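Student: Mind looking at a prediction? Sequence and model below.
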Amino acid sequence: MINTIIRSDAPVTLVGGGRAGAEDLRAALDLAPRLVAADSGAALALAAGHLPEAVIGDFDSITDADKARLPPYRLFHIAEQDSTDFEKALSRIAAPLVLAVGFLGARVDHQLAALNVLVRQAAPRCILIGEYEVIFHLPASVHLDLQPGDVVSLFPLAPVTGRSSGLEWPIDGLELAPQGRVGTSNRALGPVSIDTDGPGLLALLPRARLHQAIDALTALPDAAVS
């Protein structure tokens, strides 16, 4: 059983050690003020003048100097090597939503691992914030208040089917799969609704639609602290 380290009734920001700037962290903290770092994500937080409530990971990449700047009671060493630091941290947060920065835009293997965690871990819901887009795992049913022309990419990490309204190219009747048909570069005609018949489908929206993604995920009835 995985023990909860951070419990919050409001969204939480999680920062990783990948490519991200202080402005990315600031944008997340404006919406989710409680801050948690995954291992070397502590470096970005500290450089931006923020002290994380918790630093969670196997501590193979955080520096001794950064650890020395943090109170010992905020350091949570998880020694096992069967999961990434992103998964270690995310699985120990109980919140309606996590905004994750510093997990996209650097090493491709780390990005793929983060996407894998998104589709395997049902809670908490999480939005990865990148330089150009935001990425999240689609729930069974979601409504997004998008604008005409917004790019909506749907990428399956498992075979999945579904239905949509408001997309230029509907997904009704399509079988999406990582080794088959994918749904990149679709476009919104306006507000978009998507229903899926199972897990595994990622949505990629323009970075400018972060607020709409947050509104859509936190409006769902099961978006609550467990």
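Tutor: Okay, I see it.
Student: CA only for contacts and neighbour counts going forward, please
Tutor: Will do.
Student: For this protein, which strand extends over the most residues?
Tutor: Ranked by residue count and defined by DSSP state E, the top strand of the chain is strand 183-196.
Student: which residues are in contact with the next helix or strand after that strand?
Tutor: Per DSSP states H and E, the first helix or strand lying C-terminal to strand 183-196 is strand 201-206. Here strand 201-206 makes contact (C-alpha atoms under 8 Å, 6 or more residues apart in numbering) with 119, 132-138, 150-158, 160.
Student: Show only the entries of those found in helices.
Tutor: Val119 (DSSP state H).
Student: Weed out the non-buried ones from the contacts of strand 201-206.
Tutor: If you count burial by 16 or more other C-alpha atoms under 10 Å, the buried members of the contacts of strand 201-206 come out as 119, 133-138, 150-158, 160.
Student: ok, Asn3 - contacts?
Tutor: Counting by C-alpha under 8 Å, 6+ apart, Asn3 makes contact with Arg92.
Student: ok, and it, which helix or strand is that part of?
Tutor: For Asn3, there is no host helix or strand (DSSP H and E).
Student: for Ala65, same thing?
Tutor: Short version, using DSSP H and E: Ala65 is in helix 64-68.
Student: Counting by contacts, list what the next helix or strand after that helix packs against.
Tutor: Per DSSP H and E, helix 64-68 leads on to strand 75-77 as the next helix or strand towards the C-terminus. Packing partners of strand 75-77 (3 or more C-alpha pairs under 8 Å, 6 or more residues apart in numbering; DSSP states H and E): strand 54-57.
Student: Take this one as well and set it beside the first:
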Amino acid sequence: MKPPIVDISEPVTLIGGGELGRNDLDDALSRAPRLIAADGGAGPALAAGHIPEAVIGDFDSLTAEWRHRIPGDRLFPIREQDSTDFDKALRSIRAPLILAVGFLGARVDHQLAAFNAVVRHANHSCILIGAHEVIFHVPARIEVPVARGDVVSLFPMRAVTGRSHGLEWPIDGLELNPGGRIGTSNRALGPVTIETDQPGLLAMVPRGALDDVIRALAPAQARAAE
């Protein structure tokens, strides 16, 4: 196995070339100040006055101007076309947490590919930051102190079973499946606990719960490292 391109013991922000809200990058960097770009994500990073510590991707979206402004030792091309730049970046980063911006909104196919990558690299704690919600892969057990009435959507990317506490409609005894029953538009009765029997479940909670999700994923990451 190749060593990771980026090996950092603190949270990192990963920026993509997709839709980026006005405060998305600042919100991420305030929590994870080390900045990595996935290919075309270097453009909005530079536009915001930041030079990424590393740019990872097939470089089909990296313009000559952007390449000229970034030191050569920070450019890490991965030429294969069998995976997305987000996937290439995820598998090339070792960090306790990745806050990903610029991967949601705009093209639906890009969003679906991002969801696929988050599940395929479920050993990473990665949070996708969107305009209204944050999305993350549910570990074996997680407790998130969301507020009563908050929308908590669960979407399976493969067949998943598990249990929940604090959801208006519990998932106990159900098989969630992308081709069958899903769990969108559930509501919190207060803090929510979710346990899963296998990987593959995405959770979507209000963006205002970002810090709560970051704290909730920390114990899960510690357990995964044991």
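Tutor: Received, thanks. Since this is a predicted model, take the numbers as computed values, not measurements.
Student: just to revisit the earlier point, identify the residues contacting the helix holding Ala65 of structure 1?
Tutor: Contacts to helix 64-68 of structure 1, defined as C-alpha under 8 Å, 6+ apart, come from residues 42-43, 46, 75.
Student: what's the average distance of it to structure 2?
Tutor: Mean deviation of helix 64-68 of structure 1 relative to structure 2 after superposition (mean C-alpha distance after the TM-score superposition for structure 1): 0.6 Å.
Student: With secondary structure, distance to Ala113 of structure 1 and neighbour count added, can I get the contacts of helix 64-68 of structure 1 in CSV?
Tutor: Below are the contacts of helix 64-68 of structure 1 laid out as CSV (DSSP: H, G, I helix; E, B strand; the rest coil; distance: C-alpha to C-alpha, whole Å; neighbours: other C-alpha atoms under 10 Å):
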residue, secondary structure, distance to Ala113 of structure 1, neighbour count
Ala42, helix, 20, 30
Ala43, helix, 21, 23
Leu46, helix, 25, 15
Leu75, strand, 23, 18
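Student: picking that back up, ok, average deviation of the longest strand of structure 1 from structure 2?
Tutor: Compared with structure 2 after the fit, strand 183-196 of structure 1 shows a mean deviation of 0.6 Å (mean C-alpha distance after the TM-score superposition for structure 1).
Student: May I see the buried residues of stretch 40-53 of structure 1?
Tutor: Using 16+ other C-alpha under 10 Å as the burial criterion, the residues of stretch 40-53 of structure 1 that qualify are 40-45, 51-53.
Student: same deal with stretch 178-194 of structure 2?
Tutor: Result for stretch 178-194 of structure 2 [16+ other C-alpha under 10 Å]: buried residues 182-183, 186-190, 192-194.
Student: Now do the strands in structure 1.
Tutor: Under DSSP E, structure 1 gives strands at 6-7, 12-15, 34-38, 54-57, 75-77, 93-94, 98-101, 126-129, 133-137, 141-144, 151-156, 162-167, 183-196, 201-206.
Student: As a markdown table, those with distance to Ala114 of structure 1 would be great.
Tutor: What follows is the strands of structure 1, written out as a markdown table (distance: least, C-alpha to C-alpha, whole Å):
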| stretch | distance to Ala114 of structure 1 |
| --- | --- |
| strand 6-7 | 20 |
| strand 12-15 | 12 |
| strand 34-38 | 12 |
| strand 54-57 | 14 |
| strand 75-77 | 20 |
| strand 93-94 | 16 |
| strand 98-101 | 10 |
| strand 126-129 | 9 |
| strand 133-137 | 10 |
| strand 141-144 | 22 |
| strand 151-156 | 14 |
| strand 162-167 | 23 |
| strand 183-196 | 19 |
| strand 201-206 | 12 |
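Student: Ok, which of these comes nearest Gly21 of structure 1?
Tutor: The closest of those to Gly21 of structure 1 is strand 98-101. By C-alpha to C-alpha, the value is 8.9 Å.
Student: what span of structure 2 lines up against stretch 191-205 of structure 1?
Tutor: Stretch 191-205 of structure 1 corresponds to residues 191-205 in structure 2, going by TM-score structural alignment.
Student: start to end distance for that stretch?
Tutor: Using C-alpha to C-alpha, to the nearest Å, one end of stretch 191-205 of structure 2 lies 12 Å from the other.
Student: Same check on stretch 141-152 of structure 1?
Tutor: Start-to-end, stretch 141-152 of structure 1 (C-alpha to C-alpha) is 16 Å.
Student: Contacts made by it with the rest, please.
Tutor: Stretch 141-152 of structure 1 has contacts (C-alpha under 8 Å, 6+ apart) with 184-196, 203-206, 209, 212-213, 216-217, 220.
Student: hmm, 7 Å instead?
Tutor: Stretch 141-152 of structure 1 is contacted by residues 185-196, 203-206, 212-213, 216 when judged by C-alpha atoms under 7 Å, 6 or more residues apart in numbering.
Student: on that earlier part again, residues of the match of stretch 191-205 of structure 1 that come out buried?
Tutor: Across stretch 191-205 of structure 2, burial judged by 16+ other C-alpha under 10 Å covers 192-196, 199-205.
Student: swap in stretch 104-122 of structure 2?
Tutor: Buried residues in stretch 104-122 of structure 2, defined by neighbour count with 16+ other C-alpha under 10 Å: 104, 110-111, 113-120, 122.
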